[in-house]
Structure formats: C-alpha cells, structure tokens
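K.L.:
here is my input; please provide its structure:
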Amino acid sequence: MIPAAPKGFRSWTTHLGLADEGRDDFSMVVSDRPCTASVVFTKSLFAGACVTLSRSSVDRTCPRGVVILAKNANVATGTQGLRNANEIRSAVARSAEIDPDALIMASTGVIGVQYPMTTIRGGLTGLGEGFPLDAHAVASAIMTTDTRAKVSVRAVGASTIVGIAKGVGMIEPDMATMLSFVFTDAEISQDDLDRTFRDIVERTYNSVSIDTDTSTSDTAAIFANGAAGPVSHADFVVALEEVCTDLVKMIASDGEGATKLIVTTITGASSERQARLVGKTIINSPLVKTMIHGEDPNWGRVLMAIGKCSDETDIEPDKISVAFADTVVFPSSSLDEETSKANMEAVRVHLAAPTVEINVNLGIGTERWRVYGCDLTDGYIRINADYTT
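P.N.:
Okay, the predicted model is just below:
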C-alpha cells in the first residue's frame, strides 16, 4: 500500500476571502528539513509578481516549500503587487519558522486585481504548525475553474512521490502547466533532480494544450527532502514521469468545458521537434477539436492540420498514415468500399469514448512525441466569456 504522503512535509489550507464560494483558497506545503528542488516558470512577458519574487529567491537558495493563492493572479499589479506578495510570503514564513527565500510563491486567477490585503492579513493570523501533508486538501485549495482536484501518488522503494496540479484553461505551456507541485521523501542529488525534472517537464507539461494560451503564472516544482533515504534513480525517473503524466491527463480531460481527452501520438518524424510541432498543430486545431466533440469521423481535418506545418519541407503526404486508435483512415485509396464504411463506423464508435487517440506516422524518420489535449465545446466559451462576471 502506498503511504498517504511523503515523510517530513507539513501543509496548511485556509480561506482568505479570495474565493467567494467559502472554500479554501490558500495553501502552503513546507518540508521540515532542507530539500533539493527544481523549479520551472512561465516564459510569459507578463509574468506575475509571485513568479518574479520566486525567481529571485530560487537564484539565491534552494527552496523547501511553496505558498499558493487561488482566484487572484496578482499579475499586472505593479510594485504594489510585488510588495503584497512579499508581505504575504514573509508572514507565512514566520508561521513555518523558515527563511522567506526558502518559499516559492504561486497565484492564479483574475489578472489586474490587487490582493485584498486587509482580509488576507486577518486570515493569515494563527496558521499554527500545520499538519502532515494532505495532498487532496492542497489540490482542492489551488483550484480556480477546475471541476476536480488533481493528485497522483507513486511509491519508489521506501519513498513516496505525490504530485498535485491545477489548470483547465489558458494552457499552452512554454515551460510547465498552470501550477504543479511534486513532493517526495526520496534522497536525490540536486543535479540529478533538476536534470530529471526538466526532462520530464518537456515530455509531459510542455506536451499538453487546452486552448493555445500561455498563462502568466505557470509554475512547476519538485521538492525532495531525503527523509526516506536513497532510491534507485532509474525507478525514481519512471515513477516521477508516471505522476506527471497522470496530472497532465487530468488537466487535459478537465479542460474548461471539455468532454473528451485527446491523445495524439506522432511517430516516424525526422526529429523530436518536428513530432511535437505536428502533434501540437493537430491538438490545437479548432476544427479537429470540434470534430471530436461532435463525434464526426471527418478525418480530413487531421490531414488539414498536418498540412499547416508547411515549413517542414521534408514531410511528404504520400508517406503519411493516420489512424484513430487502431483504425487506419489514411491512406484510404487501397481500401474497398465495404472496408472504408466499416472503418468510418469504427472511428465513429471510438469518437464516442471519453479518450480519443489520434496516431500519425510521418514515415520519414524514427523520432516520436505524444501530446495531450481536449475537445472544444460551447462550455469553454461560456466559462471564459463570463469569467469575471
């Protein structure tokens, strides 16, 4: 049985008044001991005050915890927003009895609104010593338009890896997802952890897209406090990638208004870059998304999306094959009429499933990439049309 949480981490959650639903909107997780860590931030030119503050701290020290506020991004709030973030982080650091620089800070929600500091100051009094890490409580407290908490756990030897995430919209990461934090009591060196995490970020968080929009607040981090001792590095890598892949699938399937998870696998590419480009182009196509939502086996829209990659001059249409799960739809010229009709019906049935698989072989190389996304529905439009009202 996998332990509920890695050893040596404490968590706090509370309601500060940012969310009007009466639910917790503040959370903090801190290790009782120093950690090795890896943190990746958004590349957005409009990065929020919390990202700015955290970047500066990571340059000075290795963090051992995170503070997260939901429902207010603290973005485009100027020097006052930065002062407010610094004040909040300093206050919670005093409660945790650690240096403020040992905490990274994250915040997501509405852009351009200052924190309600009077309310927040009152809510932060008497946080206490915290409790053993409750990943589900923290994952619930960081949600904005998410419909469910996102948590994944794996065991590696005597250690545990637990990951949490939030994010269902404004997701076309240029680093990670909107917010994702991983905690483990495995002992792993700083260099090994950083190299491993950044590599896995590329294959997971950087390979998910909901709507092509990059958040101003994206942050992904892992903290390893070594309380459970050393583990097999190979086993750790496998388990960590499984945790991050779980979270990515949860994010994509919970995309704003989404009804289906789309998994697109590109093989036979001349480079990983090319495979990722083609996969993202397919997953981001509004026509592909709506075709899948409508369960319409109009597979020509996948060819259209591939055709948009016009700078990839080594891609040759005659070498490409396209399948939905195991059903090949292109090339179709060699199929008789009866087989073509049977294949179309098989695709229609597959499109009715909660997970839709699109498999494309470019037929020009040996590289592959997998990307994750969701369908496009009228629910997405309504959620974002009414976001602040």
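
K.L.:
please count neighbours and contacts with C-alpha atoms only from this point.
P.N.:
Will do.

K.L.:
residues near the closest residue to Gly157 other than its chain neighbours, how many?
P.N.:
In this structure, Gly157 finds its nearest non-sequential neighbour in Val231, 6.1 Å apart by C-alpha to C-alpha, 6 or more residues apart in numbering. Around Val231 sit 17 other residues, with neighbours defined as other C-alpha atoms under 10 Å.

K.L.:
the closest residue to Ile2 other than its chain neighbours and Val347: what is the separation?
P.N.:
In this structure, Ile2 finds its nearest non-sequential neighbour in Ala155, 5.8 Å apart by C-alpha to C-alpha, 6+ apart. Distance of Ala155 to Val347, given as C-alpha to C-alpha, to the nearest Å: 37 Å.

K.L.:
in three-state terms, label the residue nearest to Ile2 for me.
P.N.:
Secondary structure, DSSP: H, G, I helix; E, B strand; the rest coil: Ala155 is strand.

K.L.:
neighbours around it, how many?
P.N.:
Residues near Ala155, counting by other C-alpha under 10 Å: 20.

K.L.:
tell me the contacts of it?
P.N.:
2-3, 161, 239 (C-alpha atoms under 8 Å, 6 or more residues apart in numbering).

K.L.:
Proceed likewise with the subsequent sequence, for comparison:
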Amino acid sequence: MTHVHALNRSPGPVTWPTGFRAYTGHGGLREHGDDISIVASDRPATSAAMFTRSLFAGPAVTLSRAHAAGQNLCAVTTLAQNANVATGRQGEENAAEVVRRVAGILGIPEDEVLIGSTGVIGRPLPMGTIRTHFDETATRGLAAFVAGPLDVARAMMTTDTRPKTALRTVGQARIVGIAKGVGMLEPNMATMLAYVFTDADMSPADLDSALRGAANRTFNCLSVDTDTSTSDTVAVIANGAAGPVDPAGFSEALTDLCLDLTQQMASDGEGAIKLLRVTVGQAGDYGQAKRIAKSVVNSPLVKTAVHGADPNWGRVLMAIGKNADDSDIAPGNVTVRFGDIEVYPEEPEADTLDKLIGIMRQDEVGIVITLGLGQAEATVYGCDLSADYIRVNADYTT
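P.N.:
Got it, this is the predicted structure:
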C-alpha cells in the first residue's frame, strides 16, 4: 500500500524538491510587489501540461502548448496582472521575447520554457520595464534564484487574497504545487495557473496520465463563477533527482495535492467567505454526477443562500431540475442533505432549523444529493456569492 503524506499544512515553509530553484522580482506589471517569477530545474526533466479550451487563448497559452508537446519542459515563468490576451501580433512577439530572455538566463533551449500570463485582458505588456528587469536579472544570473514556493505563489497572485501551495511525498520523492485563481474560474481542462514540481523519476506517458487523471477529479471539478479563463494552464515537471517511484502511488499523491489546491482556490473565490462542496451520488454515470453537481454549485441562488446561511433546499431542487436532458432523474428517487440533515424528500422538523442554519454558517458547507439511478459519484467545489464579488469585478480595470 502506498502511503501519501499530507505535509503542506505542517509547521514550517514548503521548500522545492531536489534540483529546483526559483526567482521572483518586480517587473512593473503592478504598482508594488513581485510580479514576475521563474521556477527551473537544474537538470533535464519530463513534463505534462494542459491548457484552456477558450477560443481567445492568449499568446502565453499558444506558445506554451507548442513547447509542452515535447514533454521536456524544464522551467516555468509567470507574468502577473496582465493576461497579454487580445493583443495581436505584438502580444505574440512579446511572449516569445519573454521566453527567449528566460531561456538565456537559464542557459536552456527556448522550447523547454513554459510561460503563463494572468490578469487584465486586452492590454499590451509593459515591455520597456520588463526588458529592463530582465537585463538586470541576467547580470545576477542564477545567484538571483533564491525564492521559495510561497514567494512564487505570492508573485503569481492577482485578486487572490492569499498564496496557494501544497506538498505531498511518495517514496523518496517530493511533490510541490503552487497555484493562483479566484475568479473567471470554471475550467474545461485544468484551472487558471497551477504548476507542480517533483523530483520523482516519471516517464512522459505516466506523468501525462497522472496529470490528466488528477485534473479531471480536481481542477475540472472547480467553479467560482462559470467563466473559463483565456489563460488557464496546469503543468507538472519531474526532474528525476529522487529516483523512480511507483506510478500508481505518484498518481494518488498528485491527485491529493491537486485537490488541496482546488479547495484552496474555491475557498478564496472572489468575495467568498465559504467553501461550497456539492456531492452527487447514485448517478447513472460519472458524467451525470458531475453535471448535476456543477449545476448546483454554479447556481447564483444556491450560492447566495449559502452566503446568507439560508437553508433554502428548494433552490437545490431547482438547480437539479433545470437539467432537462437528464430525463432519467425522477423527483421521487432524489434525496438532498445539508450536512448530515436530510431536507428532501423528508422535510426537516421545525426544531432542526437552528441546526440547519448552524451548518450553513460554517466555513465549509456540504450539500449531498443522491439520484437513485446507479453507483457513480462526483464531488465539485465552489464558494458562496457575495456583494464583494460584484465590487471586485466591477472595479477590476479601474
């Protein structure tokens, strides 16, 4: 049996796996604080990556998709606060120049560098300040690479309120993940920006299989506002410094790590104060379970009820029922629970109302639905909807 150790919440800072180093600095993308980061392996590596399906994918995604095809990425660079999307040919040239400069600093081929860019859409990168920044960084070389995972996670943030990191181990290998994302968040492949670095020795095929399996059960089960970003990227880089590990054990550890990051992003949703977890069981198949769960977690009426600690189970029935194509769902076979209290079809007694409200007031609210059709189950993750979500997004560019 493989033992997976959830170490990311233990005392002390999360540090890089063997053979990785990182840099963060201020390149003028935001007014204050680090906004450019680089994480690199000091030896050849294997990699796997997934990207947004948006028709308006930015130059960072199109360039990285081409580089990721070789499955030998060794470095990731991220620009925060500017998505460099809808910026035309100049945006493509700017992304390529950033990659070229990072590759030069590291002394590796350009096609071994992945680039992520996140923030406002439709604005060109401030290449003047970025060039000056990279010129200065180049003079320092690898001596500048002293940043830890928390530093990089913080430098990637846009409207996030806190950096997101996670750590797992499998055998002698360590797996470290960093992520950002709190809005424009319902991916079809991964989510916003999430990078995983490990010193495990994994074949490209096993690494790709592990990533896709993990993303399907975690990042693809996340939604804050039903909107898919133009910049979504998830990648894993494995440099083999710790030697080979059991592929099944690695997949288990990677999925656990990605779930941790998923929950961190959901609970930090823009304006959110609560994590919302919706589980649908006894579905005909996994696709149906996930579809119904997403329908509930994405409902503005459900999300506002969670925000107000209002156990309005009728809104959950509405969110299930609007899936008209799932005609095999029969209301008489459905059950709904808030926490451990059934609210449908057996309406709770009046004296349990206070307990229901108490459940809805918790930092994490769980809704469990059974469909009475089969054995499939899916859990999805989201958050409540508050007035602060409107405030953040109404003022995003001004």
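
K.L.:
out of the contacts of Ala155 of the first structure, who's the most crowded?
P.N.:
That'd be Ile161 among the contacts of Ala155 of the first structure, by other C-alpha under 10 Å, with 26 neighbours.

K.L.:
quick one: map that one onto the second structure.
P.N.:
Under the alignment (TM-score structural alignment), Ile161 of the first structure maps onto Ile175 of the second structure.

K.L.:
pretty sure its match contacts Thr18?
P.N.:
No: counting by C-alpha atoms under 8 Å, Ile175 of the second structure stays clear of Thr18, with 10.1 Å between them.

K.L.:
identify the contacts common to the two.
P.N.:
198-199.

K.L.:
circling back to that earlier point, just give me the match in the second structure for the residue nearest to Gly157 of the first structure.
P.N.:
Using TM-score structural alignment, Val231 of the first structure pairs with Val245 in the second structure.

K.L.:
tell me how far that match lies from Asn239 of the second structure.
P.N.:
Distance from Val245 of the second structure to Asn239 of the second structure, by C-alpha to C-alpha: 12 Å.

K.L.:
need the residues touching each of these two.
P.N.:
Listed as contacting both Val245 of the second structure and Asn239 by C-alpha under 8 Å, 6+ apart are 200-201.

K.L.:
hang on, the residue nearest to Gly157 of the first structure packs against Thr184?
P.N.:
No: if you go by C-alpha under 8 Å, Val231 of the first structure and Thr184 don't touch, sitting 11.2 Å apart.

K.L.:
which SSE is immediately downstream of the longest helix anywhere in the first structure?
P.N.:
The residue-count maximum for a helix in the first structure (DSSP state H) belongs to helix 233-253. Sequence-wise, the next helix or strand downstream of helix 233-253 of the first structure (DSSP states H and E) is strand 261-269.

K.L.:
in the second structure, what stretch matches that next one?
P.N.:
Mapping strand 261-269 of the first structure onto the second structure (TM-score structural alignment) gives residues 275-283.

K.L.:
again with stretch 29-36 of the first structure
P.N.:
With TM-score structural alignment as the criterion, stretch 29-36 of the first structure aligns to 39-46.

K.L.:
what about the matching stretch, how long is it end to end?
P.N.:
First-to-last residue span, stretch 39-46 of the second structure, C-alpha to C-alpha: 15 Å.

K.L.:
and if you look at stretch 267-276 of the first structure?
P.N.:
Note: stretch 267-276 of the first structure ends 10 Å apart using C-alpha to C-alpha.

K.L.:
so Gly33 of the second structure, which state does it fall into?
P.N.:
Gly33 of the second structure is classified as coil under three-state DSSP.

K.L.:
check which residues of stretch 361-378 of the second structure are buried.
P.N.:
361, 364-373, 376-378 (16 or more other C-alpha atoms under 10 Å).

K.L.:
need the contact partners of the longest helix of the first structure.
P.N.:
Applying C-alpha under 8 Å, 6+ apart, the set of residues contacting helix 233-253 of the first structure is 150-156, 161-168, 188, 196, 200-201, 204-205, 208-210, 259-262, 372-374.

K.L.:
now that helix on the second structure. Mean distance?
P.N.:
Once the two models are superposed, helix 233-253 of the first structure sits on average 1.0 Å from its counterpart in the second structure (mean C-alpha distance after the TM-score superposition for the first structure).

K.L.:
what about stretch 95-115 of the first structure, start to end distance?
P.N.:
20 Å.

K.L.:
then stretch 139-147 of the second structure?
P.N.:
OK, stretch 139-147 of the second structure end separation, C-alpha to C-alpha: 17 Å.

K.L.:
mind listing the helices for the stretch 251-398 of the second structure?
P.N.:
286-297, 300-307, 313-321, 353-360, 387-394 (DSSP state H, counting those that start in this stretch).

K.L.:
off-centre distance for the second one?
P.N.:
Okay, so that is helix 300-307 of the second structure. A distance of 22 Å separates the centroid of the chain from that of helix 300-307 of the second structure, by C-alpha atoms, centre = their mean, to the nearest Å.

K.L.:
ok, the longest one next?
P.N.:
Centroid separation for helix 286-297 of the second structure versus its chain: 19 Å, with C-alpha atoms, centre = their mean.

K.L.:
so what secondary structure elements neighbour it?
P.N.:
strand 275-283, helix 313-321, strand 376-383 (3 or more C-alpha pairs under 8 Å, 6 or more residues apart in numbering; DSSP states H and E).

K.L.:
the first one vs the first structure, average offset?
P.N.:
Which is strand 275-283 of the second structure. Per aligned residue, strand 275-283 of the second structure averages 0.4 Å (mean C-alpha distance after the TM-score superposition for the first structure).

K.L.:
which neighbouring elements make contact with that strand?
P.N.:
By 3+ C-alpha pairs under 8 Å, 6+ apart, strand 275-283 of the second structure packs against helix 247-267, helix 286-297, strand 364-370, strand 376-383.

K.L.:
okay, angle between that strand and helix 353-360 too, please.
P.N.:
110 degrees (axes from the mean of the first three to the mean of the last three C-alpha atoms, to 10 degrees).

K.L.:
same question for the second one.
P.N.:
Taking the same axes, to 10 degrees, one finds helix 313-321 of the second structure and helix 353-360 inclined to each other by 50 degrees.

K.L.:
buried deepest among the helices and strands packed on strand 275-283 of the second structure, which one?
P.N.:
Neighbour counts (mean count of other C-alpha atoms under 10 Å) averaged over each of these peak at strand 376-383, with a mean of 26.

K.L.:
the counterpart of Gly314 of the second structure in the first structure and Val162 of the first structure, how far apart?
P.N.:
By TM-score structural alignment, Gly314 of the second structure lines up with Gly300 in the first structure. From Gly300 of the first structure across to Val162 of the first structure, the span is 41 Å (C-alpha to C-alpha).
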